[in-house]
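In: Pasting the sequence and the predicted coordinates here, then a few questions.
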Amino acid sequence: MNVADFYTFAWRHATRVPEPLLRAVFTAVADVTWLRRGKAVRRMESNYARVRPELDEAAVRRLSRSGMRSYMRYFREAFTLQGVTPDQLRARVRVEGYDEHVRPVIADGGAVSLALGHLGNWDLAGAYGSQNLAGVLTVAERLKPAELFDEFVRFRNALGIEVLPLGGGDVLGALVRGAKEGGRLIPLLSDRDLTSTGVEVDLAGHRARVAAGPALLALEAGVPVSAVGIWYERLHGARRRAAGTPWGIVIHFFPPLPEPDAARPRDEQVRLLTQGWVDQLSRTLVAHTQDWHMLQRVFVADLGPARQRASGGATG
């Protein structure tokens, strides 16, 4: 069974397995992966150490165990998300900042550019948003094999999330058109530069490269931009019973960033807006590090020589 077949099988059959058994299986997978301490786990620990410099090596190692459990929790939930009822979905999600910062824009027929990190369960957040807040339009990285990417798109479409493939034509233009139609949340996973043409920023005191998409969309479409932090929280009592699971998520909408001076060069405006949402998102990365599922290189000091030269030779 290849990867695409496995994902397809899991999405079709995981909902038939009792959740306590699924939790036990995915926790065991997380712990075995953590104990083996392969390349992905070591990268997670390196990233965690940069955003949490006060922790010693042993503390980072313990934190990465929680991180792998959080990461496997995301996959377990993803495989069963299509079987979650609307009432269970609402019980699993708690929202902060939406009424203050986003609802007025949506109610006025506008759209919002949202910068996300690989935090918590962004698919659960997207499903909740599409059913309870506003239409959700996003971009997804093309995965290999193509069949796997197609499965991910079908999965997210089934949750009510409209997905554009990264590299599939004029993606920015399609996002701008969607934003100008209004009534949409446009969340973009942006804490990693997939194009090698991203923006270099200060992330928790270290130079890092992130995606320019949220800022470019805001400037091109004339919509506000801000970060969204997502993290897990334990559920108790009536809410846990209604959710049908011991874990839920918090979706925290940060305030929209001030518009940069239009007289500045466009690349400077992009840099200022990008640094702004990175500063917002950093608060969640520090406070809920174990829910940052970043198993790839983000920081300039960890990039290859070619990428470092593209960043001006900066070091973390």
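Out: Nice, thanks for sending it over. As the structure is a prediction and not an experimental result, all values here were calculated from the model. Residues are numbered from 1 along each chain as shown.
In: can we go C-alpha only for contacts and neighbour counts from here?
Out: Noted.
In: Identify the single longest strand in the chain, thanks.
Out: strand 225-234 (DSSP state E).
In: Output the contacting helices and strands for it.
Out: Strand 225-234 sits against strand 111-116, helix 213-221, strand 247-253, helix 266-287, with contacts defined as 3 or more C-alpha pairs under 8 Å, 6 or more residues apart in numbering; DSSP states H and E.
In: ok, structure two:
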Amino acid sequence: MSQPPAAPPPAGEPAREPDAAPGTLDRLTDLGFAAGWSLVKAVPQWAADGAFRVAADTAFRRRGPAVRQLARNLHRVLGPRSTPELLAATVQAGMRSYARYWQETFRLPAMDRDAVAAQVDAATVGREHIERAQREGRGIVLTVPHAGNWDIAGLWVTHHFGRMTTVVERLRPESLYDKFVAYRESLGMEILPLTGGAPPSATLRERLTAGGIIALVGDRDLSANGIPVTFFGEPARFPAGPAMLAALTDSYLCPTDLRFTADGWAQHIHPPLELAGTRLAAQVRSGAQQIADVFERGIGAHPTDWHMLQPFWPGDFPAGHPAGVPIKNPPATASVPTAARR
């Protein structure tokens, strides 16, 4: 493989409807993912490690649009520390982390899930917040950034606490979407599509009101209703969903950091946030900024595991680009940090 594939929608990411009928590219994409799930899990661990590292390093050397955008994003994360040398090393390590996510995605169906859940449990901080919510019969919203391996985290939740509900993007082709739904359902997750069915918000509220667990991505907003926040010193927009659902259902809202370790995974489930204000709008704004603050600390401590290869801050979007409309590649005229051009 020459480079890691494009990212699948993490659990909780908003959906994009197909804009054309499936064609040759769709069929090749579907076949590629099917081959990944069939072949990668069959090769020895050392061989998979080597192949995906080569893929990541090849992508880093080619400096494609996604790598250049990752450099822009990590340049902000590193802040005053962002020398050309440190930024280049961080971007390369970030691509290796991203490739590791893909390797684990393809290998997880063949992994010992009891052993995986036990390893994650040993490196988890904040398990008591979920236990408290369950004792009280109260819903809990776990909101995560695009970091580490969210499927591994979901497996841990379902292994120890039962069903977890999340929302996923409807991919093209439909057969690929079906594969990802089946994959995540096999991990014990309840999957709700954002589009193409009943709106998920009512079901999410029902699950929380009944004391359930839902997980949603809480950093990149792809809607037109994002909440303005300050993130690494710049204006950004975070999704309203996690804070809004928690406020409407009186559920716990726990930002959760995810990261890789040398031989496994670690996660930090932060204490439930206190949503300031009496009106829903104020509570959602308060929750979104608090989530941004928690994510900023976690990503700042482990920047290589933040897999944000898309434009994130408004400064990287073309002039006049509509809010909530994603773009896959950075504009050609955007400045590129020195390390990304080396």
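Out: That came in fine, so what should we check first? Remember, it's a predicted structure, so these values are computed and weren't measured experimentally.
In: according to the alignment, the next helix or strand after the longest strand of the first structure goes to what range in the second structure?
Out: Scanning forward in sequence from strand 225-234 of the first structure by DSSP states H and E, the next helix or strand is helix 237-243. The aligned range for helix 237-243 of the first structure in the second structure is empty, by TM-score structural alignment.
In: How about residues contacting helix 237-243 of the first structure?
Out: Outside helix 237-243 of the first structure, the residues that touch it by C-alpha atoms under 8 Å, 6 or more residues apart in numbering are D87, Q88, L89, R90, A91, R92, P246, W247.
In: Show me which parts of that helix are buried, residue by residue.
Out: Within helix 237-243 of the first structure, the residues scored as buried using 16 or more other C-alpha atoms under 10 Å are R239, R240, A242, A243.
In: so which of the residues you listed comes closest to G160 of the first structure?
Out: Among the buried residues of helix 237-243 of the first structure, A243 lies closest to G160 of the first structure (C-alpha to C-alpha), at 19.6 Å.
In: In space, what's closest to the closest one - neighbours in sequence excluded?
Out: Q88 (4.4 Å; C-alpha to C-alpha, 6 or more residues apart in numbering).
In: which residues are contacting stretch 173-185 of the first structure?
Out: With C-alpha under 8 Å, 6+ apart, stretch 173-185 of the first structure has contacts from 106-107, 109-114, 134-138, 186, 217, 220-221, 223.
In: Buried ones among those residues?
Out: 106, 110-114, 134-138, 186, 217, 221, 223.
In: Deepest-packed of the helices and strands packed on strand 225-234 of the first structure, please.
Out: Comparing those by mean neighbour count (mean count of other C-alpha atoms under 10 Å), strand 111-116 ranks first with a mean of 28.
In: packing partners for it?
Out: helix 103-107, helix 171-181, strand 184-189, helix 213-221, strand 225-234.
In: now those as CSV including distance to Q290 of the first structure?
Out: Below are those laid out as CSV (distance: least, C-alpha to C-alpha, whole Å):
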stretch, distance to Q290 of the first structure
helix 103-107, 29
helix 171-181, 31
strand 184-189, 18
helix 213-221, 24
strand 225-234, 9
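In: I'd like to know which of those lies nearest to D302 of the first structure.
Out: D302 of the first structure lies closest to strand 184-189 among those, at 20.1 Å (C-alpha to C-alpha).
In: follow-up on the earlier one: between the longest strand of the first structure and strand 247-253, what angle do the directions make?
Out: For strand 225-234 of the first structure against strand 247-253, the angle by axes from the mean of the first three to the mean of the last three C-alpha atoms, to 10 degrees is 160 degrees.
In: Just the buried positions in strand 225-234 of the first structure, please.
Out: Buried residues in strand 225-234 of the first structure, counted by 16+ other C-alpha under 10 Å: V225, S226, A227, V228, G229, I230, W231, Y232.
In: same question, stretch 35-52 of the second structure
Out: For stretch 35-52 of the second structure, burial by neighbour count (16+ other C-alpha under 10 Å) applies to G36, W37, V40, K41, A48, D49, A51, F52.
In: Just name the closest of those residues to L78 of the second structure, please.
Out: L78 of the second structure lies nearest to F52 out of these, by C-alpha to C-alpha, at 25.4 Å.
In: so the closest one sits right up against R100, yeah?
Out: Yes. Assessed by C-alpha atoms under 8 Å, F52 of the second structure is found in contact with R100 at 6.9 Å.
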